[in-house]
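Asks: let's see this in three dimensions:
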Amino acid sequence: MIEVFKTNVQEVEQSIMIVGKLLEHFPNSAINFDLEDCDKILRVHGSAISNHKIIEVLNSHGFHCEVLP
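Replies: All right, here's what the predicted structure looks like:
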């Protein structure tokens, strides 16, 4: 399963920190950002993904995150 999210993460350092935090919750997932995209895309590829938890993790670090349809 692959989920794609729109975020407001701007910096590479921020994306690295967020990926680390998400991997704590989803250790067997592939997680990456596309900061070149205007929507600052976050992609999460894994077998057991919780959109709610991903959004919660980003929100808890002060970032906006929403599922892209």
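Asks: can we go C-alpha only for contacts and neighbour counts from here?
Replies: Will do.
Asks: spatially central residue for this structure, please.
Replies: Centroid-nearest residue in the chain: Leu42, 4.3 Å away (criterion: C-alpha atoms, centre = their mean).
Asks: would that one count as being in a helix?
Replies: No - using DSSP: H, G, I helix; E, B strand; the rest coil, the assignment for Leu42 is strand, not a helix.
Asks: residue contacts, the nearest residue to it once chain neighbours are set aside?
Replies: Once flanking residues are discounted, Leu42 sits nearest to Phe33: 4.5 Å by C-alpha to C-alpha, 6 or more residues apart in numbering. By C-alpha atoms under 8 Å, 6 or more residues apart in numbering, Phe33 lies in contact with Ser15, Lys40, Ile41, Leu42, Arg43.
Asks: for comparison, sequence B:
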Amino acid sequence: MIGIFRTNISSVDDKNSVVTAIFSQFRVDACSVDIEDCDRVLRVVSPARLEEAVIIDFVKTLGFTCQILE
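Replies: The predicted model follows:
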């Protein structure tokens, strides 16, 4: 599963805390946030079937907006 999401994560500290939280909560191969992109793109790569809604809800609990990037 590869999930690509639009967020409002804008600082390096926020990016690092979100990526660390995702790695600790889910089984993922890769996770990154491009804070230079206008959509602040969060990309999550998981070997398992991981529902996009689960990632969205989790990021929202961390205090950020998150939606599927179309």
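Asks: TM between them?
Replies: The TM-score (TM-score structural alignment, normalised by the length of the first structure) is 0.89; 69 aligned residues with a C-alpha RMSD of 1.2 Å.
Asks: can you find the partner of Val19 of the first structure in the second structure?
Replies: Under the alignment (TM-score structural alignment), Val19 of the first structure maps onto Val19 of the second structure.
Asks: so where do the strands sit in the first structure?
Replies: 2-7, 30-34, 41-45, 65-67 (DSSP state E).
Asks: between the two ends of stretch 35-43 of the second structure, what distance do you get?
Replies: In stretch 35-43 of the second structure, first residue to last residue: 11 Å (C-alpha to C-alpha, to the nearest Å).
Asks: what's the lengthiest helix in the second structure in contact with?
Replies: When the second structure is parsed with DSSP state H, its longest helix is helix 12-25. Helix 12-25 of the second structure is contacted by residues Ile9, Val28, Cys31, Ser32, Val33, Ile35, Val59, Leu62 when judged by C-alpha under 8 Å, 6+ apart.
Asks: buried subset of these as a PyMOL selection?
Replies: To isolate the buried subset of the contacts of helix 12-25 of the second structure in PyMOL, counting by 16 or more other C-alpha atoms under 10 Å, use the following:
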select buried, resi 9+28+31+32+33+35+59
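Asks: map Val45 of the second structure onto the first structure.
Replies: Checking TM-score structural alignment: Val45 of the second structure goes with His45.
Asks: now its match: how far from Gly62 of the first structure?
Replies: Taking C-alpha to C-alpha, one finds His45 of the first structure at 23 Å from Gly62 of the first structure.
Asks: looking at the two, which one has more neighbours?
Replies: A direct count of neighbours by other C-alpha atoms under 10 Å for His45 of the first structure and Gly62 places His45 higher, at 16 against 11.
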